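*Asks:* what's the 3D shape of this:
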Amino acid sequence: MKRVLIVDDAAVMRLTIRTILEKNGFEVAGDADCGKDGIAKYKELRPDIVTMDITMPGISGIEAVKEIIDFDPDARIIMLSAMGQEQFIMEAVKAGAKSFLVKPFNEEHMIQTFTKVLSK
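*Replies:* Here you go, the predicted model:
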């Protein structure tokens, strides 16, 4: 079972992602509500894949991606962004994110994205 770390400042979004992933056979290893905690939990938990919100208080998702990739160049990170944040998505991919999902996303597309990233 693939282990996932969810990093998002919105509790409702963390719960939504957790519900979809667990329903589809993923294990949620942990979650974090900010980039700083996301980095620490990545180092502690070493999940197979991470969902990372772009806009969070403190350290942005893009900065968190950079720090995680510096720690583990093989980290698999999927960025989550709201509509209209396309320029940030490109920054995140340049920083090392493997893919992205635009909110609101549907379950089927989310699982397809996870499967694709995990197969690389």
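*Asks:* rest of the way, CA atoms for contacts and neighbours
*Replies:* Fine.
*Asks:* Tell me which residues are up against whichever strand or helix holds Ala29.
*Replies:* Counting by DSSP states H and E, the element that carries Ala29 is strand 27-32. Identification of contacts with strand 27-32 by Cα atoms under 8 Å, 6 or more residues apart in numbering yields 1-9, 14, 18, 21-22, 38, 41, 45, 47.
*Asks:* now do stretch 72-85
*Replies:* Stretch 72-85 is contacted by residues 48-55, 61, 65, 68-69, 89, 92, 96-104, 114, 117-118 when judged by Cα under 8 Å, 6+ apart.
*Asks:* The structure of the following sequence is requested for comparison with the preceding one:
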Amino acid sequence: MAATFAVVDDDLASQRMLADILNTRGDVIAEFSSGQEALKYFESGHRVDVCFIDLLMPDISGIEVVENVLSLYPGTLFVMISQVEAKTLLAKAYTVGVEFFIHKPINRKEILAIADRVLEKQRLKSALNLIEKSLAEIHNPKPLKVKKTDEAMIKKRFQLVFADLGILGETGSRELQAIVLRFRDSEEELLNLPLRSVYQAIAGSEEEIQSIEQRIRRVIKQALGNIALRGSEDFYDECFERYASKYFDYAEVRDRVLELRQKRTSSARINIRKFIIALYMDVLHDI
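*Replies:* I've put the predicted structure just below:
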């Protein structure tokens, strides 16, 4: 089923441009020129997957709309757009539940990248809900049919992902693989344990934990650099589109691409847990 979008912006030109861009990623089923119109729409029982909304509007602010809608439909994802860059408003937007904040003027590539990112987050949430449901069913007294794990398929999936990311054969990639396999039947632990405890699960000793963390951080940073290089050369590169938003935070990829284009030393941060969870889902999903 195609993703559904709503657009809320009192600037009709921006509203139309956003709708045209988002229609390439799903269906824009509602457009509004004021916060009150949008709020009435949601309060009447309508829902969308993602809402792109202006921060400042004549009647009520985008932040007020977000607060009210999320109280009704917590699963709705919001992307906020504005010409202002006030840090207090930005902090408030993230506090009430906005996923991303985009500054005008609207950039097609940025809108598409963020739309892909929030839709991927939605898919990940759905997958995690299925995991939680499966964990709840563990207590079901009915006998469960256990599907045989295809070890060859798992190995092949690891190789394909690592090859695409340019880290096949690296020491850190072998340790990432060990973590995924160690927690293959313990998804909830992988999601909630501190990263040090995750490393400890594959470490031979306490002294080895720091070395594992360093190797994993180094190989993920290498993967980020490889993917960012593809994006800097071709924003529509197949591997860039597949991995950039799924394995890394949008800000990480953007900063690394800018560093490559400006030939600056890398200062991009990495989200290790996001990378591991994405790898886990890619390798073990449907196995």
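*Asks:* And the TM-score between these chains?
*Replies:* Laid over one another, the chains give 0.90 as their TM-score (TM-score structural alignment, normalised by the length of the first structure), with 119 aligned residues with a Cα RMSD of 1.4 Å.
*Asks:* Closest to the centroid, which residue in the first structure?
*Replies:* Geometric centre of the first structure, nearest residue: Thr51, 1.2 Å, by Cα atoms, centre = their mean.
*Asks:* Name the helix or strand for that one, please.
*Replies:* According to DSSP H and E, Thr51 of the first structure maps onto strand 49-53.
*Asks:* Tell me the residue in the first structure that is farthest from the middle.
*Replies:* Gly84 (18.2 Å).
*Asks:* which position in the second structure aligns with it?
*Replies:* Matched by TM-score structural alignment, Gly84 of the first structure corresponds to Glu85 in the second structure.
*Asks:* any idea where the strands of the first structure begin and end?
*Replies:* Using DSSP state E, the strands of the first structure run over 3-7, 27-32, 49-53, 77-82, 99-103.
*Asks:* Quick one: residues contacting Ile49 of the first structure.
*Replies:* Shown in contact with Ile49 of the first structure (Cα under 8 Å, 6+ apart): Lys2, Arg3, Val4, Leu5, Ala75, Arg76, Ile77, Ile78, Leu118.
*Asks:* Ignore what I typed, I meant Ala64 of the first structure.
*Replies:* Contact analysis of Ala64 of the first structure by Cα under 8 Å, 6+ apart lists Gly35, Lys36, Gly38, Ile39.
*Asks:* and the longest helix along the second structure, how far out from the chain's middle?
*Replies:* Determined from DSSP state H, the single longest helix within the second structure is helix 108-136. Per Cα atoms, centre = their mean, to the nearest Å, the displacement of helix 108-136 of the second structure from the mean C-alpha position of its chain is 6 Å.
*Asks:* ok and that helix relative to strand 77-82, angle-wise?
*Replies:* For helix 108-136 of the second structure against strand 77-82, the angle by axes from the mean of the first three to the mean of the last three Cα atoms, to 10 degrees is 160 degrees.
*Asks:* Tell me which residues of helix 108-136 of the second structure come out buried.
*Replies:* Ile111, Ile114, Ala115, Asp116, Arg117, Val118, Leu119, Lys121, Gln122, Leu124, Leu128 (16 or more other Cα atoms under 10 Å).
*Asks:* isn't the fourth one right up against Tyr243?
*Replies:* Read that as Asp116 of the second structure. No. In this structure, Asp116 of the second structure is not within contact of Tyr243 by Cα atoms under 8 Å, at 10.8 Å.
*Asks:* quick revisit: of the contacts of stretch 72-85 of the first structure, select the buried ones using a ChimeraX command.
*Replies:* Buried members of those, defined by 16+ other Cα under 10 Å, are picked up in ChimeraX with:
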select :48,49,50,51,52,53,54,55,61,65,68,69,89,92,96,97,98,99,100,101,102,114,117
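*Asks:* before we move on, the earlier item: I'd like to know which of the contacts of Ile49 of the first structure are buried.
*Replies:* Buried members of the contacts of Ile49 of the first structure, counted by 16+ other Cα under 10 Å: Arg3, Val4, Leu5, Ala75, Arg76, Ile77, Ile78.
*Asks:* okay if I get the contacts of Ala64 of the first structure as JSON lines plus distance to Glu27 of the first structure and neighbour count?
*Replies:* As requested, those are exported to JSON lines (distance: Cα to Cα, whole Å; neighbours: other Cα atoms under 10 Å):
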{"residue": "Gly35", "distance to Glu27 of the first structure": "21", "neighbour count": "27"}
{"residue": "Lys36", "distance to Glu27 of the first structure": "22", "neighbour count": "19"}
{"residue": "Gly38", "distance to Glu27 of the first structure": "17", "neighbour count": "26"}
{"residue": "Ile39", "distance to Glu27 of the first structure": "19", "neighbour count": "22"}
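*Asks:* Rebuild these as a markdown table, extending it with distance to Val28 of the first structure.
*Replies:* Listed next are those as a markdown table, based on distance: Cα to Cα, whole Å:
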| residue | distance to Val28 of the first structure |
| --- | --- |
| Gly35 | 17 |
| Lys36 | 19 |
| Gly38 | 13 |
| Ile39 | 16 |
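*Asks:* Understood, closing this out.
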